[in-house]
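Asks: I'll drop the sequence and a predicted model, then ask my questions.
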Amino acid sequence: MDKIQCALKDAESKDKEDLENNPIRKEEIIDKCTELDHDKLVKLTKETIYNIIENDPLLFGLPADVTIEELKAQIAVAQGQAITLYLNRGELPKLGIVVSPHNTTVLDLKKAIKRHTTLSLKREKVKKKISWRHVWKKYHLCFGNVRLINDNENIKAYGITNKAELHYVKRRREKNKLMKHS
């Protein structure tokens, strides 16, 4: 970083015309700028992004390894185009899920839960594969005492609003699904 600043100061001290007329001087500055290796540039970039996130009230609280999707979701929440729902996972910390308040079905919500859970596990460096087919077969999503049963139903129909808390409820086994008519 110091080398770049030094090179930039050198460049600023000279006239533009002097630099344009002196190709050897131009190459010296370029050589000084390329002395940073890849690892240093990556570290510098990460530090800069982290500082921007920490100092911006809109982005504060996002993880250091934030994804583009998370940034877009956070901006959508700030603009009122998305809502944040919290999934209570028992002993595990609550998981924040960002979805659109309009036209979001229960199935869309389940997909968002899958994405956020996978990202959370990846950040915690947990190499555990979750069978989502098994999860949705054994558990219902619940909002208050209301089970979100119909995957095609809009989440508004269940009264889900911003900052609502969801949780898993074990499905009850339905005996005698087929009733015989006498």
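Replies: Cool, got the structure.
Asks: alpha carbons only for contacts and neighbour counts from here, please
Replies: Fine.
Asks: Now do the contacts for the closest residue to Asn103 other than its chain neighbours.
Replies: Closest residue in space to Asn103, ignoring its immediate chain neighbours: Asn154 at 6.3 Å, by CA to CA, 6 or more residues apart in numbering. By CA atoms under 8 Å, 6 or more residues apart in numbering, the residues touching Asn154 are Asn103, Thr104, Thr105, Val106.
Asks: one more structure, for comparison:
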Amino acid sequence: MLASTSEELRRILQDIETLSDIPHDITNIELRGEIAIAEGRATTIYVQRDGLSTLTVVLHQHEPTIAQLKRAIALISRAQHKRSQRERCEERLRRRGIADDSDERRQPVPVASSTGELVHSAHRNGHDHRAFVSWRFLWRCFGLLNVDTNQPIDDQRSSGRATLKELGIENAATLKFVHRVKYFGRQRQS
């Protein structure tokens, strides 16, 4: 039933011209962001990740907070990672000649719920290193740097309640993941 629903949704999105650029497995946050863009009330943030593509995060809230931005980054990067994993798997099957259009044999690609690949490239020494860590750990080790002002975003004092405007982040701002040790002067615990 899930496979047939997904296939029908894919067909509907491809048939309607204005919806053809929306992926069939769009997440709730991505869909709300698309609606906010259409209504003209969205906040778009670009997040650069070392060795990976720039992540476009569209926030639908009127005055988004840093906690909402972090949650959106996590959800959108997981969805993007899941899509790229599925495309790689489908490409591998096509190359081997195993590709099959029947939905009975199509299995979802298992993706770890939180991987280090979502922040920085895990490609080292010619092959992938997959470090499995949680987003809570990632936010402790990594922070966001406002590329436009070259200032780190200190979200530790506000517990995520500070709005983006209070932190000096405007619409269409570019942020970058950086190690906290480098910019905040913190030492890692042994």
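Replies: In hand now; what should we look at? Note that this is a predicted model, so its numbers are computed, not measured.
Asks: quick one: TM-score?
Replies: The TM-score (TM-score structural alignment, normalised by the length of the first structure) is 0.62; 135 aligned residues with a CA RMSD of 2.7 Å.
Asks: if we can go back for a sec, what's the match for the residue nearest to Asn103 of the first structure in the second structure?
Replies: Under the alignment (TM-score structural alignment), Asn154 of the first structure maps onto Thr163 of the second structure.
Asks: got JSON lines for the contacts of Asn154 of the first structure, with neighbour count, distance to Gly90 of the first structure and secondary structure too?
Replies: Below are the contacts of Asn154 of the first structure laid out as JSON lines (neighbours: other CA atoms under 10 Å; distance: CA to CA, whole Å; DSSP: H, G, I helix; E, B strand; the rest coil):
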{"residue": "Asn103", "neighbour count": "12", "distance to Gly90 of the first structure": "28", "secondary structure": "coil"}
{"residue": "Thr104", "neighbour count": "15", "distance to Gly90 of the first structure": "25", "secondary structure": "coil"}
{"residue": "Thr105", "neighbour count": "21", "distance to Gly90 of the first structure": "24", "secondary structure": "strand"}
{"residue": "Val106", "neighbour count": "20", "distance to Gly90 of the first structure": "21", "secondary structure": "helix"}
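Asks: and those residues as CSV, adding distance to Glu12 of the first structure?
Replies: Putting the contacts of Asn154 of the first structure into CSV (distance: CA to CA, whole Å) gives the following:
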residue, distance to Glu12 of the first structure
Asn103, 55
Thr104, 54
Thr105, 57
Val106, 59
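Asks: conserved subset of these in the second structure?
Replies: With both residues aligned by TM-score structural alignment, their matches' CA atoms under 8 Å, the contacts of these that the second structure also has are Asn103, Thr104, Thr105, Val106.
Asks: Show me what Tyr86 of the first structure lines up with in the second structure.
Replies: Checking TM-score structural alignment: Tyr86 of the first structure goes with Tyr46.
Asks: Doesn't its match belong to a strand?
Replies: Yes. Judged by DSSP: H, G, I helix; E, B strand; the rest coil, Tyr46 of the second structure forms part of a strand.
Asks: Pull up the gap between it and Glu90 of the second structure, please.
Replies: Distance of Tyr46 of the second structure to Glu90 of the second structure, given as CA to CA, to the nearest Å: 28 Å.
Asks: Kindly report the same for Arg186 of the second structure.
Replies: For Arg186 of the second structure relative to Glu90 of the second structure (CA to CA), the value is 43 Å.
Asks: can you check Thr18 of the second structure too?
Replies: Taking CA to CA, one finds Thr18 of the second structure at 26 Å from Glu90 of the second structure.
Asks: Start from the N-terminal end of the second structure and give the helices.
Replies: Using DSSP state H, the helices assigned to the second structure run over residues 2-15, 28-39, 66-96, 135-141, 180-184.
Asks: No further queries at this time; thank you.
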